[in-house]
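Q: I need the structure of the sequence given here:
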Amino acid sequence: MIELQVPLGERSYPVLVGAGARHRLLELLPVGVRRAAVVTQEAIGWDVDPGVEHQVFTIGEGEDAKHLGTVEDLCRDLAQWGFTRGDVVVAVGGGVVTDVAGFVAAVYHRGVPVVHVPTTLLGQVDAAIGGKTGVNLPEGKNLVGAYWQPSAVLCDTEVLGTLPPREYRSGLGEMAKYAFLGVDRLPDLPLDEAVAACVRCKADVVASDEREGGRRAILNYGHTLAHAIETEGGYDLRHGEAVAVGLVYAAEVARRLRRIDDDRVAEHRRVVAGYDLPLAVPAGLDPQRLVDLFSRDKKAVRGVTFVLDGPDGVEPVAVADRALLLDALEACRAPT
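A: The predicted structure follows:
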């Protein structure tokens, strides 16, 4: 078992990575909790035993369930159960579950403890770590949320063996991102070590910039186009698949700004293809509409902000040239 920490002073918390990590849930619950509200989805198929009185609450499947109505329903269910600050939310599932349950924990009674037990690769390497929570609006992804750090995260790699192939590949899209954020030889690492390396990288970034005032924005590498694809495409692509396309697109934008050369763009394509992930924007999406959606991205303050590779590594960059953005999209279209 690999044991890591997200170092945030008095709010630091452990992350366990390895087969069977979910069985250590009881020892990582906050001291003195009376009951646990286990938030999950019917399709997850994995049970956890908090070791205290608990009740299971299910939410809907997929991104369609990630909205404010789900948050209200779950908060009302907790209220009817008599849930208090002396209890704990336990999120068991992928990124949708950890995002929704984490947001509920942040706002119910103005904040209750939450422990994440991510059951997807995407959840383990990214969504469950760092305290970002939130839900979608029709206008865009993750536009309503809060920063709310968990008390602990248990990444049980045993559960990943049962994921459908497409769901597993979606997690590889987030993992591919870390290959450009300083994690060396990532494709060569055994699964537990690869997950731990991504967690370690994210923990370091979060510790230096918890609320995305600067450096933490690099964790959104590939996400500006990804979120636009998800919104415009009705979430037909999985999140990690959209991120994979977004990584290639970000490289094309950076090349046009002369931040990187052709070889570095080719490396982006090689890493993404090596994980058997898509390289092209899905057919049928309007490039003009995608560029319009960039301005709704959470990083946008004045105009469009991208996270781009460059001579000093990956960093946020303001991009005002709409024609350049459209030209880079053309380079990411599937051949006809």
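Q: use CA for all of it now, contacts and neighbours both
A: Fine.
Q: quick test: name the residue nearest the centre of the chain.
A: Residue closest to the mean C-alpha point of the chain, counted by Cα atoms, centre = their mean, is Ala127 at 3.3 Å.
Q: not counting sequence-adjacent ones, nearest residue to that residue?
A: With Cα to Cα, 6 or more residues apart in numbering as the criterion, Ala127 has its nearest non-adjacent residue at 5.3 Å, and that residue is Gly95.
Q: pull the contacting residues for the closest residue to Val52 other than its chain neighbours.
A: Excluding the flanking residues, the one nearest Val52 by Cα to Cα, 6+ apart is Arg35, at 5.7 Å. If a contact means Cα atoms under 8 Å, 6 or more residues apart in numbering, then Arg35 has Val52, Glu53, His54, Gly86, Asp87, Val88 as its contacts.
Q: the same query, at a cut-off of 6 Å, please.
A: Val52, Glu53, His54, Asp87 (Cα atoms under 6 Å, 6 or more residues apart in numbering).
Q: so which of the residues you listed sit within strands?
A: Among these, DSSP state E puts Glu53, His54 in strands.
Q: quick one: Leu137 from Val271, how far?
A: 32 Å (Cα to Cα, to the nearest Å).
Q: all strands for the stretch 51-200 of the chain, in order.
A: In the stretch 51-200 of the chain, strands defined by DSSP state E, counting those that start in this stretch lie at 53-58, 88-93, 114-118, 132-137, 140-147, 152-155, listed in chain order.
Q: looking at these, which one is packed in the most?
A: strand 114-118 (a mean of 30; mean count of other Cα atoms under 10 Å).
Q: please convert the strands of the stretch 51-200 of the chain to CSV, extending it with distance to Ala251.
A: Output for the strands of the stretch 51-200 of the chain, formatted as CSV (distance: least, Cα to Cα, whole Å):
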stretch, distance to Ala251
strand 53-58, 39
strand 88-93, 32
strand 114-118, 30
strand 132-137, 25
strand 140-147, 22
strand 152-155, 31
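Q: so who does the residue nearest to Val199 when sequence neighbours are not counted touch?
A: Counting by Cα to Cα, 6+ apart, Val199 lies nearest to Val125, which is 5.6 Å off, once chain neighbours are set aside. Neighbour list for Val125: Val195, Cys198, Val199 [criterion: Cα under 6 Å, 6+ apart].
Q: another for comparison:
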Amino acid sequence: MIELEVPLGDRSYPVLVGSGARHRLLELLPVGVKRVAVVTQASIPVTVDPGVDHRVFTMGEGEHGKDLGTIEDLCRDWAQWGLNRGDCVVAVGGGVVTDTAGFAAAVYHRGIPVVHVATTLLAQIDAAIGGKTGVNLPEGKNLVGSFWQPSAVLCDTEVLGTLPPREYRNGLGEMAKYAFLGVEDLADLPLDEAVAACVRCKAEVVGSDERESGRRAILNYGHTLGHALETAGQYDLRHGEAVAIGLIYAAELARRLGRIDAARVAEHRKVVGGYDLPMTVPPGLDPEQLVDLFTRDKKAVDGITFVLDGPDGVEPLRIDDRKLLLGAFDAVT
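A: This next block holds a predicted model:
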């Protein structure tokens, strides 16, 4: 078992990576917890035993279940059960579950503890780590949420064997991102070590910039187009698939700005293609609409902010040239 930590001072918390990690849930619950609300989805073939009085609350499937209606349903169900601040939420599932249950925990009674049992590759290396929680609006992805750090995260690599092939590849879209954030030889590492390497990278970035006031934005590499693709396509693409296309687009955009050369773009294509991920925008999506969606991205404060590769590594950059943004679609359509 690989034991890591997200370094946030007195709010630091452990991340366990390895086969069977979910069975250590009881020892990682906050001290004194007497009841646990387990949030999951009917499609998730993973169960946990918190070792205390608990009840299972099932939310809807997919990104369409990740909305404000689900938050109200969860909070009302918890209130009827009598859940209080001395209790705990345990999210069992992928990023949809950890994002949603984490946000519900953040706002219920103005905040109760949450522990994430991440059951997908995407959740283990990204979504469950770092305290970002939130739900979608029809206008865009993750537009309502909060920062609410978990008490612990368990990344049980054993359960990844239960994932359908497309869901596993979905996580590889986020893993591809880490190859450009300083994680070396990622594709050659055994699974447990690869997951731990991604967690270690994200934990270090989160520890240096918890609220995304600066450096943490690099974790959104590939996500500006990725989120726009998800919204415009009504989530026909999985998150990791959309991010993979976003990585190629961001590389092509960086090349047009003179920040990287063609060889570096080719490296992006090699990494993304090596994970058998898509590299082109699905037919029928309008680049004009996608650029309009860029302005609704959470990073957009004054104009459009893109995270781009460059001579000093990946960093956020403001881009006001709409023609340039549209032109870069030629390489991904």
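Q: after superposition, what's the TM-score here?
A: Here the superposed chains carry a TM-score of 1.00, computed using TM-score structural alignment, normalised by the length of the second structure; 333 aligned residues with a Cα RMSD of 0.3 Å.
Q: rewinding a little: between the contacts of Val125 of the first structure, which is nearest Leu4 of the first structure?
A: Val199 (8.1 Å; Cα to Cα).
Q: hang on, the earlier thing: tally of neighbours for the residue nearest to Ala127 of the first structure?
A: Gly95 of the first structure has 26 neighbours, counted by other Cα atoms under 10 Å.
Q: helices of the stretch 101-250 of the second structure, start to end?
A: In the stretch 101-250 of the second structure, the helices defined using DSSP state H, counting those that start in this stretch lie at 121-122, 165-178, 191-208, 223-232, 239-256.
Q: how much does the second one stray from the first structure?
A: Think helix 165-178 of the second structure. Compared with the first structure after the fit, helix 165-178 of the second structure shows a mean deviation of 0.2 Å (mean Cα distance after the TM-score superposition for the first structure).
Q: next one: the fourth one
A: Following the fit onto the first structure, the mean deviation recorded for helix 223-232 of the second structure is 0.2 Å by mean Cα distance after the TM-score superposition for the first structure.
Q: and that helix, how far from the chain's centre?
A: 13 Å (Cα atoms, centre = their mean, to the nearest Å).
Q: for stretch 288-308 of the second structure, which positions count as buried?
A: Under the neighbour-count criterion of 16 or more other Cα atoms under 10 Å, stretch 288-308 of the second structure has 290-291, 293-297, 299, 304-308 buried.
Q: which other residues reach it?
A: With Cα under 6 Å, 6+ apart as the test, stretch 288-308 of the second structure has contacts from Tyr221, Ala228, Ala250, Ala254, Val314, Glu315, Pro316, Leu317, Arg318, Ile319.
Q: still on that earlier bit, closest one to Val153 of the second structure among the helices of the stretch 101-250 of the second structure?
A: helix 191-208 (10.4 Å).
Q: so Pro7 of the second structure sits against Val206, correct?
A: No - between Pro7 of the second structure and Val206 there is no contact under Cα atoms under 6 Å: 7.9 Å.
Q: among those two, which residue is more densely surrounded?
A: Each of Pro7 of the second structure and Val206 has its neighbours counted (other Cα under 10 Å); Val206 has more, 22 against 17.
Q: who are the neighbours in contact with the more buried one?
A: Not one residue lies near Val206 of the second structure by Cα under 6 Å, 6+ apart.
Q: measure the closest residue to Glu63 of the second structure other than its chain neighbours to Pro278 of the second structure for me?
A: Using Cα to Cα, 6+ apart and skipping residues adjacent in sequence, the residue nearest Glu63 of the second structure is Val96, 6.4 Å away. According to Cα to Cα, Val96 of the second structure stands 21 Å off from Pro278 of the second structure.
Q: those two: who's more crowded?
A: Taking neighbours as other Cα under 10 Å, Val96 of the second structure and Pro278 compare with Val96 leading, 27 against 21.
Q: distance of the more buried one relative to Phe306 of the second structure?
A: Computed with Cα to Cα, the distance linking Val96 of the second structure and Phe306 of the second structure is 24 Å.
Q: the nearest residue to Arg259 of the second structure once chain neighbours are set aside: neighbour count?
A: Nearest residue to Arg259 of the second structure, sequence neighbours excluded (Cα to Cα, 6+ apart): Gly310, at 4.7 Å. The tally of other residues near Gly310 of the second structure (other Cα under 10 Å) stands at 17.
Q: and Gly207 of the second structure, by the same measure?
A: Neighbourhood size, Gly207 of the second structure [other Cα under 10 Å]: 17.
Q: I'd guessed it sits against Glu5; true?
A: No - judged on Cα under 6 Å, Gly207 of the second structure makes no contact with Glu5 at a distance of 9.6 Å.
Q: hey, where'd the strands end up in the stretch 201-333 of the second structure?
A: Taking DSSP E, counting those that start in this stretch as the test, the strands found in the stretch 201-333 of the second structure are 304-308, 315-319.
Q: kindly reformat those strands as CSV containing distance to Thr40 of the second structure.
A: Below are the strands of the stretch 201-333 of the second structure laid out as CSV (distance: least, Cα to Cα, whole Å):
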stretch, distance to Thr40 of the second structure
strand 304-308, 32
strand 315-319, 34
